[in-house]
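K.L.:
Just the structure for this:
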Amino acid sequence: MSGTPGRLVIVEDDEDFARTLARSFERRGYAVRTAIGPVELGALLAEEEFDYAVVDLKLGTHSGLPCVAAIAEADPSTRIVVLTGFASIATAVEAIKLGAAHYLPKPSNTDDIEAAFGRSAGNSAVPVDGRATSLRTLEWEKINETLIATGFNISETARRLGMHRRTLARKLEKRPVR
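P.N.:
Prediction:
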């Protein structure tokens, strides 16, 4: 695959964001198709192959990881970038193992995504210390991981986290899940 624009599939449940991203890539010469989840993606993969894919990690109440696996299985040369507002080491590792070329936190723009398509090797010069993760961020990631594991059941999530349901509800009101 060359660095020229090609066929791109965007798997994103936020239709406004998907539409904006699609327009931006179309202006750059990509032929873009969108899917809001695994079912629509399966239909698209049955019809055509893609050079590139952008997959949201959280598709409603479902994980985008099966979509990554399906795209990689359909064509292992597809350059897949996973976008997420719920970045964690565990999901990053799984996404890469399943065939993603890169994993970007939201918000990411078209330039970031296109640059990630072009990255084929790791960067050994990336500093190990990086940016320290705040306790608030770690708590938020744990809440989101548990929400996903419980199918977004607030009571069960609160039980697993050892907090009162109302406390969890207040935390979610301050920073809604997207």
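
K.L.:
Going by C-alpha atoms from here, please, whenever you check contacts or count neighbours.
P.N.:
Noted.

K.L.:
after the longest helix anywhere in the chain comes which helix or strand?
P.N.:
Using DSSP state H to define each element, the chain has its longest helix at helix 135-149. For helix 135-149, the following helix or strand on the C-terminal side (DSSP states H and E) is helix 154-161.

K.L.:
Second chain to compare with the first, below:
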Amino acid sequence: MTDDELGAERDRTLLLVDDDAPFVNRLARAMEKRGFEPQTAMSVAEGKAKAEMAPPAFAVVDLRLGDGSGLDVVEALRERRADCRIVVLTGYGAIATAVAAVKLGAVDYLAKPADADEIAKALLSRGEILPPPPENPMSADRVRWEHIQRVYEQCNRNISETARRLNMHRRTLQRILAKRSPR
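P.N.:
Next up, the predicted model:
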């Protein structure tokens, strides 16, 4: 291990960004019991501000926040501290957003509900072990939804441009994006 990695292992500061107050408070208490020093933020703006003031060694960021995308917080964290180990946590899992999160610097992407043990393992793992393959393949509806999400991310989350590229009406696309992913 390099000196930077050893320093990161000793530094257990953790930023939790989620707009679900009861969840983020429970997670903060659970992560504190696991040796982390958590701070919480309830919005993109608050998360970015805390990342600017004191960039943490670890972060758990919800993808969808009330005032925007958690990916903006991931980007801010990565700019301020390159060695920050970030896990994106979401109830709206999609391949496109997972890829976008990893490209921005997240080390893992977990779907809610994830417990504190899973989150701690993801934060501390070095990624040597691949997860097992899925039990069930994706449905055709899910594949379509994933494709739409991928194009949406490639268009920098611009609905009009995504609709143009997919050759669909913008309002139809907005309705699809507002729904949860099919199973």
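
K.L.:
Just the TM-score for the two chains, thanks.
P.N.:
Here the superposed chains carry a TM-score of 0.73, computed using TM-score structural alignment, normalised by the length of the first structure; 161 aligned residues with a C-alpha RMSD of 3.2 Å.

K.L.:
before we move on, back to that, in terms of secondary structure, what does the longest helix of the first structure contact?
P.N.:
helix 154-161 (3 or more C-alpha pairs under 8 Å, 6 or more residues apart in numbering; DSSP states H and E).

K.L.:
just the strands in the second structure please.
P.N.:
Here the second structure has its strands, by DSSP state E, at 13-17, 37-41, 58-62, 64-65, 68-69, 85-90, 106-111.

K.L.:
Stretch 76-91 of the first structure: which residues count as buried?
P.N.:
Within stretch 76-91 of the first structure, the residues that count as buried by 16 or more other C-alpha atoms under 10 Å are 78-87, 91.

K.L.:
which residues of the second structure does it align to?
P.N.:
Aligned by TM-score structural alignment, stretch 76-91 of the first structure corresponds to residues 82-97 of the second structure.

K.L.:
measure the matching stretch end to end?
P.N.:
Terminal residues of stretch 82-97 of the second structure lie 20 Å apart, using C-alpha to C-alpha, to the nearest Å.

K.L.:
re earlier: check the offset of the longest helix of the first structure from the chain's centre.
P.N.:
Here helix 135-149 of the first structure shows a centroid-to-chain-centroid distance of 16 Å under the convention C-alpha atoms, centre = their mean, to the nearest Å.

K.L.:
Roughly how far does the counterpart of residue 112 of the first structure in the second structure sit from residue 148 of the second structure?
P.N.:
Aligned by TM-score structural alignment, residue 112 of the first structure pairs with residue 118 of the second structure. Distance, residue 118 of the second structure to residue 148 of the second structure, by C-alpha to C-alpha: 29 Å.

K.L.:
what's the answer for residue 36 of the second structure, then?
P.N.:
From residue 36 of the second structure to residue 148 of the second structure the distance is 37 Å (C-alpha to C-alpha).

K.L.:
and the gap between the residue positioned nearest the centre of the second structure and residue 99 of the second structure?
P.N.:
Note on the second structure: the residue nearest the mean C-alpha position is residue 88, at 2.0 Å, using C-alpha atoms, centre = their mean. Noted for residue 88 of the second structure: a distance of 11 Å to residue 99 of the second structure, by C-alpha to C-alpha.

K.L.:
now swap in residue 158 of the second structure and tell me
P.N.:
Taken as C-alpha to C-alpha, the span from residue 158 of the second structure to residue 99 of the second structure is 17 Å.
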